[in-house]
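Chemist: My questions are about this predicted structure, shown below with the sequence.
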Amino acid sequence: MDRTIVLCTAALLAAGCAPSSTVRMQQAVSVRETQKVEAKMTGPKRRIGVVDFENKTAYGAQRLGTSASDILITELVKSEKFIVVERDKLNKIMEEQKLGQSGIVDSVTAVQVGKILGLNAMVTGSISQFGVKTGGADYLLTQSKQQVAECTVDIRVVDVETGQILYADAGKGVAKRGTGQVLGLGTRAGYDETLEGESLRAAIAKFTENIIWQVNKKPWSCRVAEVDKATIYLNAGLASGLNVGEKLKVYHLGREIKDPTTGLVLGNIEDEIADIEVVRHFGEDGSIAKIIKGTPPSKNDICRLFK
């Protein structure tokens, strides 16, 4: 009997010393509410910007907001469907124009910044809920501990041309991690900050396809960046996927048309002024076009692909 007890104790001690059995890192990530929509982007890439998300919780200060926007930017870039403008450029414009000085970027500010940078859409967002719960259990020979991070992320995709909200959604994310000890041996885990990122990524995971689907509803467009006699310079080129030989119609945007009831901008009066053809690319994402019909356009006129 004594020999049996000794052997059992030794086995437990050995188990407590073996990393494979004493350190049990269990991770689970889930997403609820947001439904993923399969999306196919047509035409060249859209230009999109993502501002730092607002952290409405009492947890993590601005760190959480920056982390959330970083995750979404990464997912949008990985999709290879967008030209994502760097945050530094967005911040520089906001600083120069004295926009978003409160640290919060609303839809109106997003549209102003987006127009300056020639974007098709801007994404704003907030973290409306975040919390970490710790639980555990003590048994005769073992102890276990589990940390659970939960968050809710809200996003809005704003059409820069009209200021209308193309897409609004909320995603919930949960990340879990467990540790264990046997006879005092194993891992005594403190707070694991990686849970923050895992729960945020879980909440944001399905936004990307939905953003692609919603932004793709509007016709692709670019802007006239400069005009030099008969040479037209466009703010889209190789990186955007605008091909040499592509034909576009150019429109001059007139005054805004507003809904008389809501005051929302419905669009602009548009005058078709020219047909142009892309003849070559220049720089990282620019192109040069020639006029094939009509009159020379002006800087900032809008260009759309032939239907």
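Modeler: Perfect, I can see it now.
Chemist: make it CA atoms for all contacts and neighbour counts henceforth
Modeler: Noted.
Chemist: measure residue 10 to residue 47 for me?
Modeler: 64 Å (C-alpha to C-alpha, to the nearest Å).
Chemist: The two - which one has more neighbours?
Modeler: residue 47 (22 against 12; other C-alpha atoms under 10 Å).
Chemist: could you point out which element follows the helix or strand harbouring the more buried one?
Modeler: Taking DSSP states H and E as the criterion, residue 47 maps to strand 46-50. Counting by DSSP H and E, the element after strand 46-50 in chain order, helix or strand, is strand 54-55.
Chemist: Identify all contacting residues around that following strand.
Modeler: With contact meaning C-alpha atoms under 8 Å, 6 or more residues apart in numbering, strand 54-55 is reached by 61, 62, 64, 65, 104, 125, 126, 127, 128.
Chemist: also this one, for the comparison:
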Amino acid sequence: MRKIILVLLVVFLASCSYLPWGKKKDEDPSKTAKKTDSATQKKSVRGDPEEVAEPQLGDIKVIDGVEYIYTRNRKYMLTPYEPPYVWIRKDQYTPGIGEALSFSVGGSGGPSKKERDELEKRIAKLEEELKKKGIQPQMAYPTQMGYIPVGLGYMQGLISFEYPSPKMKRRIIVLPVTDNTNYKSEGLGELATKRLISRLESTGTVICMDPNTLNIRGSYFDAANAKKLNDDFGIQAILKTTLSDVYTSSSRIEGKDEKETSFAMSKLAIDIFNTETGKTMKQLSGRNPISLSREKGDLSTEKAKIKAIDLAIEMIAEDVLKTVLSVDWHSRVASVDGTKVYINAGRLSGLEKGKVLEVYAPGEEVIDPRTKQPLGRKKGAFKGELEVVELFGVDASWAKTNKGGSFSPTDLVYVK
């Protein structure tokens, strides 16, 4: 009987499909993943188009020796059709109010310390690679690129272009801001004038001339005065600015917060006048995002107004510079003393020793026969070349003759 029971027990155990002690161990997930990846790679057929990885925040690429960084777009959500991220030249990347406009509501959204550290490491590594290859990173002239708006049927990407006479500062006049607000007694117009001049000059691309030192009688927009400003003083543009629509809002939550919270809104409108053509080049206007003007505590209303003006200036400052820098730079022969030719531009304007300049006689104005509008003035007869020898004074220099001669104080000087 025992033998029969043992035989049945053995048969029963052998017929079971599940044996606890015979369970197969699970494979290592990492090994399984590797097998799957390798199998997937084997399945790919040669000739198939490779997928291009999307650029990540902080990525860097080099185009013609110029370094570009993929970073946040300060105009995102403030201007229609602007993408959230754009490629910006490395030497133009300065985290500040530009990023605050887009991402700093409530104090968040700026690049973290980890992101900044990672970005600095990438930049340092790239610079080392460029040095090994003998490529020197180029110095950028502000806003030397444009961006094609997405969503309008265009292919997304950068538009590279060069401004005429790179590295030469344009001379402009910023007229006192006209105050059309209800706060004239607070001097907001004078404040806006100082803030606008400071913002434009901080880029190192323009020189704001004091109109009180030019001895111009009558309107600056008169054709004769505009020509005098352009020929005699080398002033390329005049900015006429109006401040309006300044409103404030304040609130205080009783029982929760004893400090007052204020917001403000302002509008700046700028007309850019070309002294060469005697016509307005462009009309720009900008309003600040009201949510970014938030101030709290004592004098919060006054602080919010100032912040609103700063933000409105920031909204259109870049477009102002693009318009002004599109006008070619020129200066004038001040006098001729033997072999020395004195020029009314020097260190402040961006001239350097050894710089080669071309001299032309004043040209004639060209009028469009159909629109009757001035197109500008063409260069007159070519008179020769000069080479800067010495820079002196605040903004003057003298040069020697390399080619040509018979220069006169009415001749205009251009960068070769």
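Modeler: Here it is on my side, so go on. Computed from a predicted model, the values in this text were never measured in an experiment.
Chemist: circling back: now which of the contacts of strand 54-55 of structure 1 would you call buried?
Modeler: Buried by 16 or more other C-alpha atoms under 10 Å: 62, 64, 65, 104, 125, 126, 127, out of those.
Chemist: Include secondary structure when you put those into CSV, please.
Modeler: Below are those laid out as CSV (DSSP: H, G, I helix; E, B strand; the rest coil):
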residue, secondary structure
62, helix
64, helix
65, helix
104, coil
125, strand
126, strand
127, strand
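Chemist: what do we get in structure 2 for residue 120 of structure 1?
Modeler: Correspondence of residue 120 of structure 1 to structure 2, assessed by TM-score structural alignment: residue 236.
Chemist: The helix or strand hosting its match vs structure 1 - mean distance after superposition?
Modeler: Per DSSP H and E, residue 236 of structure 2 falls inside strand 235-251. When structure 1 is overlaid, strand 235-251 of structure 2 sits 1.9 Å from its aligned residues on average, using mean C-alpha distance after the TM-score superposition for structure 1.
Chemist: about what we covered before: name the residues that touch the strand holding residue 47 of structure 1?
Modeler: 69, 72-73, 81-87, 90, 114, 118-124, 215, 220-221, 240.
Chemist: still on that earlier bit, what stretch of structure 1 does the helix or strand just after the strand holding residue 236 of structure 2 fall on?
Modeler: As assigned by DSSP H and E, the chain's next helix or strand after strand 235-251 of structure 2 is strand 261-274. Using TM-score structural alignment, the residues of structure 1 aligned to strand 261-274 of structure 2 are 146-159.
Chemist: Can you list the buried residues in the matching stretch?
Modeler: 146-159.
Chemist: Out of those, which comes closest to residue 136 of structure 1?
Modeler: residue 146 (5.8 Å; C-alpha to C-alpha).
Chemist: who's in contact with the closest one?
Modeler: Counting by C-alpha under 8 Å, 6+ apart, residue 146 of structure 1 has contacts 134, 135, 136, 176, 177, 178, 179.
Chemist: Give the burial count for the closest residue to the third one other than its chain neighbours, as a bare number.
Modeler: For residue 136 of structure 1, the nearest residue in space outside its immediate sequence neighbours is residue 145; the separation is 4.1 Å by C-alpha to C-alpha, 6 or more residues apart in numbering. Close neighbours of residue 145 of structure 1, defined as other C-alpha under 10 Å, add up to 19.
Chemist: Go ahead and confirm residue 230 of structure 1 touches residue 290.
Modeler: Yes. Contact between residue 230 of structure 1 and residue 290 holds when scored by C-alpha atoms under 8 Å: they sit 6.5 Å apart.
Chemist: quick one, which of those two is more surrounded?
Modeler: residue 290 (17 against 12).
Chemist: Next one: the more buried one from residue 300 of structure 1, what distance?
Modeler: In terms of C-alpha to C-alpha, residue 290 of structure 1 sits 16 Å off from residue 300 of structure 1.
Chemist: same question, residue 256 of structure 1
Modeler: 15 Å.
Chemist: Please say which of the two ends up with more neighbours.
Modeler: Neighbour totals were compared for residue 256 of structure 1 and residue 300, and residue 300 leads with 20 against 14 (other C-alpha under 10 Å).
Chemist: Name the nearest residue to that one, ignoring sequence neighbours.
Modeler: Residue 300 of structure 1 sits nearest to residue 224 (C-alpha to C-alpha, 6+ apart), 4.9 Å away.
Chemist: For that neighbour, give me its contacts.
Modeler: 232, 233, 234, 235, 297, 298, 299, 300, 301, 302, 303.
Chemist: Looking for the alignment partner of it in structure 2.
Modeler: By TM-score structural alignment, residue 224 of structure 1 lines up with residue 333.
Chemist: thinking again about what came up before, packing partners of the strand holding residue 236 of structure 2?
Modeler: Counting contacts by 3 or more C-alpha pairs under 8 Å, 6 or more residues apart in numbering; DSSP states H and E, strand 235-251 of structure 2 is packed against strand 170-174, strand 178-179, helix 223-233, strand 261-274, helix 300-325.
Chemist: so which of those comes closest to residue 60 of structure 2?
Modeler: helix 300-325 (23.1 Å).
Chemist: does the residue nearest to the spatial centre of structure 1 count as helix, strand or coil?
Modeler: The centroid of structure 1 falls nearest to residue 72 when counting by C-alpha atoms, centre = their mean (2.8 Å). Under three-state DSSP, the three-state class of residue 72 of structure 1 is helix.
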